[in-house]
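Asks: The following comprises the amino acid sequence and a computationally predicted model.
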Amino acid sequence: MKRPAVAALGGGHGLFASLEALRLVTDQITAIVTVADDGGSSGRLREEYDILPPGDLRMALAALCDNSEWGIAWRDALQHRFPGEGPMGGHALGNLIIAGLWDSLGDPIKGLDMVGRLLSARGRVLPMSMQPLRIDATVRGADPEKPEEVQEVSGQVAVAQTPGQVLNLRLFPDPPQPCKEAVDAVLDADWVILGPGSWFTSVMPHLLVPDLLDALVITKAKRMLALNVQMDTGETAGFSASDHLEVLRAHAPALHLDAVLADPGVIGDDERALHALETSAAALGAEVVYKHVADPDTAGVHDTLRLATAYRDVMERSSRGPRHQ
């Protein structure tokens, strides 16, 4: 099978895991990264210099580094975080390098491409929008003492940490300015992969950029959704696997999928949960493909080789002909 062109959408550790796996499958990878982070080093640089938050972009670049002594050395350098409580404390070196290149070149895409060349990256990293974005959410029970009260929560960190139930999401500015190169990558791809990752702050935001969503709807690429290997955590507390799909369908009803990749562990022996997941997937036009992709030694983490094998198997299965409904 020829190596497919893949556009991988997400952010943070979920996208990092996906890209590490994809680089074992193909060298035609475009990572399209959320740019709404407002915490930590990224949040500080974003506030001080009015730039895209560089952290998730840095992690995506590190995941795609060449597996050579040079590439690994630069990956480790980019990921190095300064210790201490001073002005440099907590900053990742890669964030500072990216921010410096953006300031010098005046072009975020050129800056990211330059870091990619430094790493001999096996793919390209792009922001989903050319503007730093803010995530706003309507949340029920954000105040634990008022579990039925509905209120607005603003900011990626606040949404990720809310103890309440996220009802819907919005991005500001609205509409966000799309990254043309990211839109083109989706249209030109053989496969588009959404997830895994934090559902409301890493996966769903891509569907709120109208031009990017339009590209996801009309692209001739196959579309795969990679579910997390652990449900009912963090910002999706109380969610089942099928709930994740229902949230996606509610925010992007025109979007259809071809495959939903799920670790059997997210369902276990629960026949009702199995039926609910497959029903939700069918409503999106997809079949559920069950593959063991979790790291057996670390809860909630994907195993790189297992995930790579699963991606390859799903892609090869599709290449053999149309899927039978």
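Replies: The structure has been received and is ready for your questions. Residues are numbered from 1 along each chain as shown.
Asks: from here on, contacts and neighbour counts on C-alpha atoms
Replies: Noted.
Asks: which SS state does D76 fall under?
Replies: helix (DSSP: H, G, I helix; E, B strand; the rest coil).
Asks: and it, how far is that from L61?
Replies: To L61, D76 is 11 Å away according to C-alpha to C-alpha, to the nearest Å.
Asks: Compare the two and say which is more crowded by neighbours.
Replies: L61 (30 against 14; other C-alpha atoms under 10 Å).
Asks: got a list of what the more buried one touches?
Replies: Applying C-alpha atoms under 8 Å, 6 or more residues apart in numbering to L61 gives the contacts V115, G116, L119, A121, R124, V125.
Asks: host element of E152?
Replies: strand 150-154 (DSSP states H and E).
Asks: Okay, buried residues for that strand please.
Replies: V150, V153, S154 (16 or more other C-alpha atoms under 10 Å).
Asks: so where do the helices sit in the stretch 201-325 of the chain?
Replies: 210-218, 241-251, 271-283, 304-319 (DSSP state H, counting those that start in this stretch).
Asks: now the ones you listed as JSON lines including distance to V203 and mean neighbour count?
Replies: Conversion of the helices of the stretch 201-325 of the chain to JSON lines gives the following (distance: least, C-alpha to C-alpha, whole Å; neighbours: other C-alpha atoms under 10 Å):
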{"stretch": "helix 210-218", "distance to V203": "12", "mean neighbour count": "19"}
{"stretch": "helix 241-251", "distance to V203": "9", "mean neighbour count": "18"}
{"stretch": "helix 271-283", "distance to V203": "17", "mean neighbour count": "17"}
{"stretch": "helix 304-319", "distance to V203": "18", "mean neighbour count": "18"}
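Asks: Figure out which of those helices is closest to P87.
Replies: helix 304-319 (35.4 Å; C-alpha to C-alpha).
Asks: For that closest one, name the packing helices and strands.
Replies: Helix 304-319 sits against helix 12-22, with contacts defined as 3 or more C-alpha pairs under 8 Å, 6 or more residues apart in numbering; DSSP states H and E.
Asks: contacting residues for L284?
Replies: R249, L255, H256, L257.
Asks: Can you report how many residues lie near P87?
Replies: 8.
Asks: Any figure for the gap between the closest residue to H91 other than its chain neighbours and P87?
Replies: Excluding the flanking residues, the one nearest H91 by C-alpha to C-alpha, 6 or more residues apart in numbering is S41, at 4.9 Å. Separation of S41 from P87 (C-alpha to C-alpha) stands at 11 Å.
Asks: another structure for you, compare them:
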Amino acid sequence: MHRWQAPQRRDDRGDGAPSARARLRRHRDASGPGARVTPELAAGLTGQPILPDAVVALGGGHGLSASLAALRRVVDDLTAVVTVADNGGSSGRLREEFGVLPPGDLRMALAALCGDDEWGQTWAKVLQHRFAGEGEMKGHSLGNLLIVALWEQLGEHVDGLDWVGRLLDARGRVLPMTLAGVDLCAEVIGHDPTQRDARSTVRGQVQVATTPGRITSVSLDPATAPACPEAVAAVLAADWIVLGPGSWYSSVIPHLLVPELRQALVETDAKILVVLNLGEQKGETDGYAPEDHVAALLEHAPGLRIHTVLADVASVPDPVALEGALGTHGAQLVLAEVAVAGSTTQHDPVRLADAYARIFGGVESFAPWR
């Protein structure tokens, strides 16, 4: 099997020969303005896949963390856009007390972008350290406190996150999806187990993620929350955008509920890659088939143009049904081993990195999965 090799990152390889990117640039210069280089042509010119210049990953929690830990191994220009509607735990307490964005998912994204060297892994552990004991500090994460401290010192959310990223030597940038305080709301059937057919509204990300009922739709309050301008700019400038994996209704879909961000995702020229979860998530997607996850995305953003859907080969019981459903939307299916060996809940960052590299490079196609 072809294995991905790291692309050249510099114009001069050090041996007098031009790098992959230098050869591509020379081809573009010779071909004139507007010339496009296909992945196949790129491979012919350089002898290896050419990876995208800019990738934006959207989500939250552990799913986004796994994706970022993979992407930082593949691309240089990486931006994480993170859900900020959490109302539980340390994040909820800090949000309520200081009137700031909930820092927890932002912290996890920053930790995932730390390098594999001693510096990166030490800081990742420090950032994720959670205090024990029985006092007021119990349950607080040191990273949450550091982020809030910088927000108070600088008076600006984005600048504070950039400073944390510089301290960690993070392999990418972390941005909130909105700078406004928002609450996640869901329309649920059977939230009260004694009234299985009754519809009700559930408010709060924690409450949405743990509802015993069936979620039919989600929304943000306020519905007109402005997007983080830097996040919109990153989406519009990206080559690829990655949605998922993660809690579908409380981490992934919320990005589609911010009007300016949804518009940018619909209008961007970037290719959109959707990464499916390894299975159903209790309280959010009970009974969902893989194609139901994609349908939920499109229900909340009908104009979204999905290029590729990546799923773990063991998590798709009926590939024919999934491929057929995706085909109606012009999307291709990629099946690969991306789960941690023996796990049905965790994505493996190294396996994900390999899959991302091959999808982005477009040289070894997964599309004919049969």
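Replies: Alright, I've got the coordinates. If you're wondering where the values come from, they're calculated on a predicted model, not measured in any experiment.
Asks: TM-score for this pair?
Replies: The TM-score (TM-score structural alignment, normalised by the length of structure 1) is 0.94; 318 aligned residues with a C-alpha RMSD of 1.7 Å.
Asks: before we move on, the earlier item: structure 2: matching residues for the strand holding E152 of structure 1?
Replies: Using TM-score structural alignment, strand 150-154 of structure 1 lines up with residues 199-203 of structure 2.
Asks: once aligned to structure 1, how far is that stretch on average?
Replies: Here stretch 199-203 of structure 2, set against structure 1 after superposition, deviates by a mean of 0.5 Å using mean C-alpha distance after the TM-score superposition for structure 1.
Asks: contacts for that stretch?
Replies: For stretch 199-203 of structure 2, contacts defined as C-alpha under 8 Å, 6+ apart pick out D183, L184, C185, A186, E187, V188, I189, G190, H191, V208, T211.
Asks: Report how many residues lie close to the aligned partner of the residue nearest to H91 of structure 1 in structure 2.
Replies: Alignment note: S41 of structure 1 maps to S90 in structure 2; criterion TM-score structural alignment. Close neighbours of S90 of structure 2, defined as other C-alpha under 10 Å, add up to 21.
Asks: and the host helix or strand of S90 of structure 2, how far from structure 1 on average?
Replies: S90 of structure 2 belongs to helix 89-98 when assigned by DSSP H and E. Mean deviation of helix 89-98 of structure 2 relative to structure 1 after superposition (mean C-alpha distance after the TM-score superposition for structure 1): 0.4 Å.
Asks: With structure 1 overlaid, report how far the following helix or strand past that helix is off on average.
Replies: Later in the chain than helix 89-98 of structure 2, the nearest helix or strand by DSSP H and E is helix 104-112. Once fitted to structure 1, helix 104-112 of structure 2 is off its aligned match by 0.3 Å on average (mean C-alpha distance after the TM-score superposition for structure 1).
Asks: whereabouts in structure 1 does helix 104-112 of structure 2 align?
Replies: Using TM-score structural alignment, helix 104-112 of structure 2 pairs with 55-63 in structure 1.
Asks: Surely W240 of structure 2 and V56 touch.
Replies: Yes - W240 of structure 2 is within contact range of V56, at 6.6 Å (criterion: C-alpha atoms under 8 Å).
Asks: What distance do you get for Q79 of structure 1 to A63 of structure 1?
Replies: Distance from Q79 of structure 1 to A63 of structure 1, by C-alpha to C-alpha: 10 Å.
Asks: Looking at these two, which is more packed in?
Replies: In this view Q79 of structure 1 and A63 are compared by other C-alpha under 10 Å, and A63 has more residues nearby, 25 against 17.
Asks: if I pick the more buried one, what's in contact with it?
Replies: F16, A17, L19, E20, R75 are the contacts of A63 of structure 1 under C-alpha under 8 Å, 6+ apart.
Asks: ok, now V174 of structure 2?
Replies: So V174 of structure 2 contacts T79, A80, V81, V82, L106, A109, L110, L161, D162, G165 (C-alpha under 8 Å, 6+ apart).
Asks: Map the first one onto structure 1.
Replies: Applying TM-score structural alignment, one finds that T79 of structure 2 aligns to T30 in structure 1.
Asks: And the furthest pair within the contacts of L61 of structure 1?
Replies: Taking C-alpha to C-alpha, no two of the contacts of L61 of structure 1 sit farther apart than L119 and V125, at 11.9 Å.
Asks: returning to that earlier point: who wins for most neighbours among the contacts of L284 of structure 1?
Replies: Of the contacts of L284 of structure 1, with other C-alpha under 10 Å as the count, L257 tops at 22 neighbours.
Asks: Report the spatially nearest residue to the counterpart of that one in structure 2, omitting neighbours in sequence.
Replies: When structure 2 is aligned by TM-score structural alignment, the residue opposite L257 of structure 1 is I306. The shortest distance from I306 of structure 2 to any residue other than its chain neighbours is 5.0 Å, reached at I272 (C-alpha to C-alpha, 6+ apart).
Asks: rewinding a little: closest one of the contacts of A63 of structure 1 to L216 of structure 1?
Replies: For the contacts of A63 of structure 1, the nearest to L216 of structure 1 is L19 (18.9 Å; C-alpha to C-alpha).
Asks: So what does that closest one match up with in structure 2?
Replies: L19 of structure 1 maps onto L68 in structure 2, by TM-score structural alignment.
Asks: Could you count how many residues lie near its match?
Replies: With other C-alpha under 10 Å as criterion, L68 of structure 2 counts 31.
Asks: Show the contacting residues for it.
Replies: By C-alpha under 8 Å, 6+ apart, the contact set of L68 of structure 2 is A57, A80, A109, A112, L113.
Asks: buried sites along stretch 53-67 of structure 1?
Replies: In stretch 53-67 of structure 1, counting by 16+ other C-alpha under 10 Å, buried: 53-66.
Asks: Return the distance of the aligned residue in structure 1 for S315 of structure 2 relative to V229 of structure 1.
Replies: In structure 1, the residue matched to S315 of structure 2 (TM-score structural alignment) is V266. Distance of V266 of structure 1 to V229 of structure 1, given as C-alpha to C-alpha: 6 Å.
Asks: Which one's more surrounded, the two?
Replies: More crowded of V266 of structure 1 and V229, by other C-alpha under 10 Å: V229, with 24 against 20.
Asks: and D303 of structure 1, how far is that from P178 of structure 1?
Replies: Distance, D303 of structure 1 to P178 of structure 1, by C-alpha to C-alpha: 32 Å.
Asks: got it, and E69 of structure 1?
Replies: 36 Å.
Asks: Neighbour count: these two, which is higher?
Replies: P178 (18 against 9).
Asks: Quick check: the aligned residue for the residue nearest to I306 of structure 2 in structure 1?
Replies: Per TM-score structural alignment, I272 of structure 2 is aligned with R223.
Asks: May I have the residues that are in contact with that match?
Replies: Counted by C-alpha under 8 Å, 6+ apart, R223 of structure 1 has contacts W191, V192, I193, L194, H256, L257, D258, A259.
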